[in-house]
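Asks: A predicted structure for the sequence below; I have some questions about it.
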Amino acid sequence: MTTSSTTRPYASLQECKNAHAQLTDTFSTGKTKSLRWRKWQLKQFWWMLEDNQQAITDALAADLRRHEMESLTSDLLGLKTDILEHLEHLEEWAADEPVKSAGFIMGRLGKARVRKEPLGVVLVIGAWNFPFLLTLQPVIAAIAAGCCVLIKPSELSVASQDLMADLVSQYLDPQAVRLVTGGPQETTGLLELKFNQIFFTGSSKVARYVSAAAAKHLTPTVLELGGQGPAIVTSKADVDLAAKCIAWAKFLNAGQICLSVNHVFVDPKIHGAFVQKLVYWTNKFSTSGHMCKIVNRRNFDRLDKLLNDSKGNVHQVKVDREHCMMSPAVVTDVDMKDSLLSEELFGPICPVIKRTYKDAVRDIKSLSQPLAIYMFSNERSEIEYVLDNTNSGGVTINDVLMHYAVPGAPFGGVGESGMGYYHGKYGFMAFTHQRTIVEIPSWLHKLTGARYPPYDVGNKGKVTVKNHLGFRRGESMEDQTVGRYSYFCRGSGPVSLELCGDGFVVDISWVESMIMPLI
């Protein structure tokens, strides 16, 4: 049996099979379909986090040397917010939905509706960089959807893994929610079991193994991955703001974030000013003493080698291999063939590349679709050009990471950066089967007899579909009328937001220029 760096042994394959069998038996009873059970478990989840906040932040400090404030905002805030959102909307999301477009016969007479049903027994494989948030947030959604859940946290965050194992067994229903530990060998064994859904957060390399294993059972997957997320800073940007935000992205969790800025494209006109500001902010943040460590020696050595192999000019990097510490490093004079652009960095290294925003778009399109693009500009035409000519999981304009935290919005990747979505209702639906139901009155069969053989060509008129939209033969592409629905500001200036007194004060002079849906 494989063991972690603690004295705790990993779960054996038999223990994994037993847990899977227990969950399968529980789901077959229908216990987890009860909305009362789901609400009860979500509230237990809340108290698990509330009662053990200090223990959780201590575990994150042990694993990543993370400051308590960073852990509270990065891991716990998102989890507790998600629990409240699921509790508030659970009955609404779980309710049958009438099919409004079904018409009189199918809708009114046939009572056409979509029923929300849990997928069944699901596997959630978490990540080490935000071990509580990225492991438990999908679990919240799965419980809300009525699924039984087998949780596999990352073995690289040992203290978090061990604490999670204790808390899950103490607070959550052991018949319906189980946690097993293990490394690659144990995970491989888990993937041989049949699940009704697999939710994986991690690298695209491991995701390929997960997908291949899932395919053997035709198991659907949600894959939350990463990629080389670029930032674009144009000549119309607030240079100091852009540098500060990007430096923070590289400081937060030591850049070990799937959403972090991987590299920066900067307009040549402002390159010098931007680099100066970026060096200033990275130095200011890294000297605070609140920097996380690189998770382990293997990842530290990987980053160190990438830096040493780079042909760029490295600014102010400080490394401490013994403690796996690395300050944010700004690297200039690099091109797209540099070692630092050969893979997702996942660390506090920031290559800066001279490019106009249009040239940056060309380079972005030459790589796989990223999880995020960050655009810094106060010129609407530049922003629209980037949005229209790129594809990514999400976009944040004039900031970093923020699209992850938009309430009610889906979060997920595209292509190499992932598949599927979660957060809020999208997480609930990721673990939900939408079952279409229609009840045809028996008397209605008298009106549909033409469908049964022997067929009568005299009934052809009864199966004609009329063109009620009124389009005509011979129309050209130019004849088409297209309305664009888009919300954005006419003005080129950013929204002013400042903290004042008891709350936020917003400069709303820009509201007059807000575009309503255009038809």
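Replies: Ah, there it is.
Asks: Could you use CA atoms for every contact and neighbour count after this?
Replies: OK.
Asks: And the helices in the stretch 351-500 of the chain?
Replies: Assigned by DSSP state H, counting those that start in this stretch, the helices in the stretch 351-500 of the chain fall at 357-366, 380-389, 425-430.
Asks: I'd say M402 and F411 touch.
Replies: No - when contacts are counted by Cα atoms under 8 Å, M402 is not listed as touching F411 (11.0 Å).
Asks: Which one of those two is surrounded by more residues?
Replies: Using other Cα atoms under 10 Å, the more surrounded residue of M402 and F411 is F411, with 21 against 14.
Asks: What separation do you get for the more buried one and Q434?
Replies: Separation of F411 from Q434 (Cα to Cα, to the nearest Å) stands at 20 Å.
Asks: and what of V122?
Replies: From V122 across to Q434, the span is 16 Å (Cα to Cα).
Asks: Of those two, give the one with the bigger neighbour count.
Replies: Set V122 next to Q434 and count neighbours by other Cα under 10 Å: V122 wins out with 29 against 16.
Asks: and the more buried one, that one's in a helix?
Replies: No - with the criterion set as DSSP: H, G, I helix; E, B strand; the rest coil, the secondary structure at V122 is strand rather than a helix.
Asks: alright, now check it against this:
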Amino acid sequence: VSMARQVVQRAKEAFLSGRTRPLEFRLQQLQSLQRMITEKETEICTALKQDLHRSQYDTPLLELISIENELKLAMEKLSEWASRRPVEKNLLSLSDEVYIHPQPLGVVLIIGAWNYPWAVTLLPLVGAIAAGNAAVVKPSELSEHSSLLLRALLPRYLDMELYPVVMGGASETQELLRLRFDHIFYTGSCAVGRLVMEAAARYLTPVTLELGGKSPCYIDKNCNIMVACRRITWGKFVNCGQTCIAPDYILCERSIQGRVVDCIRQTLLEFYGIDPKSSPDYGRIINRHHFNRVVGLMEGYAPVLGGQSDPSQCYIAPTVLRDVPPHSRLMQEEIFGPVLPIVTVSDMDDAISFINEREKPLALYIFSSDKKAINKMMEETTSGGVTVNDVMMHYTLSSLPFGGVGQSGMGRYHGKHTFEQLSHHRACLVRSLAMENVNLSRYPPQDRRRARRVKMALKSPLIDMSKRTLVWAVVATIIGCALFITLMVILLVAAGLNCTCWYWRGFYN
């Protein structure tokens, strides 16, 4: 029996033991994970410095704070998320208990990515723990130092059987995918996403695929171009461009292309100085393979900014290319590096057509001061998420679902959305064996009268039986009864007085 099979079997047995079902256990595991992030921040920053040349100041901003926020939210809201959720009833179920009960799915496989090896691995894990699942964690082998540290730390803070870490490359991932899971959560490329979905189909396993694609960034001539370019420059070149929701390319009218280039030039000088290679805030490509791929995408172009590279350090300077042809290879593949092409369009309608002719992106960025133009582009395009007059910031809100559409992925997560994604929403109806007369109309032998009764009951409007509605219903009933009793008393008193008057009138006569 392979090691992966043994790990998965132990996780399954641990889950079936029932230890994840109490909310107290889940809270304890979430608290331990929070403690790990707090206590080991220095080691995590060091590992990311070794993997991606990541600044020690960027790691908390780009990864750790989002994990801490997710943990805090899950611990605060767990009782609410996991509670039964009453739903509306019809006339046939008025006296029944009708609710949705979130239940754990079972054993979840989480396949992390190398570009943000802590956030994209631990954010799904937070949701898996909160939902009461076991989870097998497979970090990326490319971010070697972070993966080794994760393997060393998780068993010290979390239940070793329920949340094991499996190391390895493509062969180990393939071995895991041959096993049966209750959900697979994958973050990475579209090509591997297809293989994951194909493997999951064998057992009809549901999947969450957080992929990527080419996220467009439209700059309207009616906006503050300097501010727009500063925000775009940060989003594109942070983490050396290795961000799934980074602006992949710029769309703008030819009349402002030169201004856009000048503003990006000024911003790069402001961010990284004359020599970005010596800047502590500028990262590196993860390995030589990806370095060669990104450099290959630039072949045949004369950069207006940057273009320098050093294979010994996997360094590629922040690079801008202008007048890039729409059908070039550079515009067919996700760049995932510090290269920013500019494609010119005639107007917003042309930009919308350009976006809609391609696969649906993971993110769309719109820079404009015209609300009508913003609404037009939002209504006439589709993307996983959208941010207006900034980039990537929709990712930071746990209240917003994060995920793709079409080729950019399926499923969603962050905050409650992760809990929902990794839970089974069990439909529950609990009724009494009493009041059998209510059910007689649906039993045979049928006739026109019985059929009419059942039809009327089934077609009756749904009734909201939430606590607030019930309170108001009780209050309204009490008020109605009080008014009825008062009216009856008044009528009786009036009738009594009338009788008395008639009595004394007859007496005197």
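Replies: Structure's in. What do you need? Everything quoted here is computed from the prediction, not taken from an experiment.
Asks: Next, the TM-score between them, please.
Replies: Remark: TM-score between the superposed chains equals 0.87 [TM-score structural alignment, normalised by the length of structure 2]; 454 aligned residues with a Cα RMSD of 1.6 Å.
Asks: any chance you could map the strands in the stretch 301-450 of structure 1?
Replies: Ranges of strands within the stretch 301-450 of structure 1 are 313-315, 319-320, 325-326, 329-332, 349-354, 372-376, 394-397, 418-419, 432-437, based on DSSP state E, counting those that start in this stretch.
Asks: in stretch 62-76 of structure 2, what counts as buried?
Replies: Along stretch 62-76 of structure 2, these residues count as buried under the neighbour rule (16 or more other Cα atoms under 10 Å): 62-64, 66-72, 74-75.
Asks: what residues does that stretch touch?
Replies: Contacts of stretch 62-76 of structure 2 with the rest of the structure, by Cα atoms under 8 Å, 6 or more residues apart in numbering, involve 27, 30-31, 34, 37, 116, 118-119, 122-123, 126-127, 130, 396, 398, 414-416.
Asks: Please apply the same query to stretch 411-421 of structure 2.
Replies: Contacts to stretch 411-421 of structure 2, defined as Cα under 8 Å, 6+ apart, come from residues 70, 73-74, 81, 102, 123-124, 127-128, 130-131, 207-210, 397-404.
Asks: E155 of structure 1 pairs with which position in structure 2?
Replies: Matched by TM-score structural alignment, E155 of structure 1 corresponds to E141 in structure 2.
Asks: just V317 of structure 1 next, same as before
Replies: Per TM-score structural alignment, the equivalent position to V317 of structure 1 in structure 2 is G307.
Asks: what's the neighbour count on its match?
Replies: Around G307 of structure 2 sit 18 other residues, with neighbours defined as other Cα under 10 Å.
Asks: now it, nearest residue through space, not along the chain?
Replies: In this structure, G307 of structure 2 finds its nearest non-sequential neighbour in T319, 5.2 Å apart by Cα to Cα, 6 or more residues apart in numbering.
Asks: how about a markdown table for the strands of the stretch 301-450 of structure 1, with distance to N299 of structure 1 added?
Replies: Listed next are these as a markdown table, based on distance: least, Cα to Cα, whole Å:
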| stretch | distance to N299 of structure 1 |
| --- | --- |
| strand 313-315 | 19 |
| strand 319-320 | 13 |
| strand 325-326 | 11 |
| strand 329-332 | 16 |
| strand 349-354 | 13 |
| strand 372-376 | 22 |
| strand 394-397 | 27 |
| strand 418-419 | 22 |
| strand 432-437 | 37 |
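Asks: Quickly compare the ones you listed and say which is most buried.
Replies: When the strands of the stretch 301-450 of structure 1 are scored by mean count of other Cα atoms under 10 Å, the highest mean neighbour count falls to strand 372-376 (a mean of 28).
Asks: Which stretch of structure 2 is that strand matched to in the alignment?
Replies: Alignment of strand 372-376 of structure 1 against structure 2: residues 363-367, by TM-score structural alignment.
Asks: on that earlier part again, in ChimeraX, how would I select just the buried ones from the contacts of stretch 62-76 of structure 2?
Replies: Here the buried members of these are turned into a ChimeraX selection, burial being counted by 16+ other Cα under 10 Å:
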select :27,30,31,34,37,116,118,119,122,123,126,127,130,398,414,415,416
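Asks: now for S235 of structure 1: what does it line up with in structure 2?
Replies: Under the alignment (TM-score structural alignment), S235 of structure 1 maps onto K221 of structure 2.
Asks: Quick check: closest non-adjacent residue to that match.
Replies: Among residues not flanking K221 of structure 2 along the chain, I256 sits closest, at 6.6 Å (Cα to Cα, 6+ apart).
Asks: and whatever residue of structure 1 lines up with the one you found, what is it in contact with?
Replies: With TM-score structural alignment as the criterion, the equivalent of I256 of structure 2 in structure 1 is I270. Listed by Cα under 8 Å, 6+ apart, the contact set of I270 of structure 1 reads 234-235, 239.
Asks: No further queries at this time; thank you.
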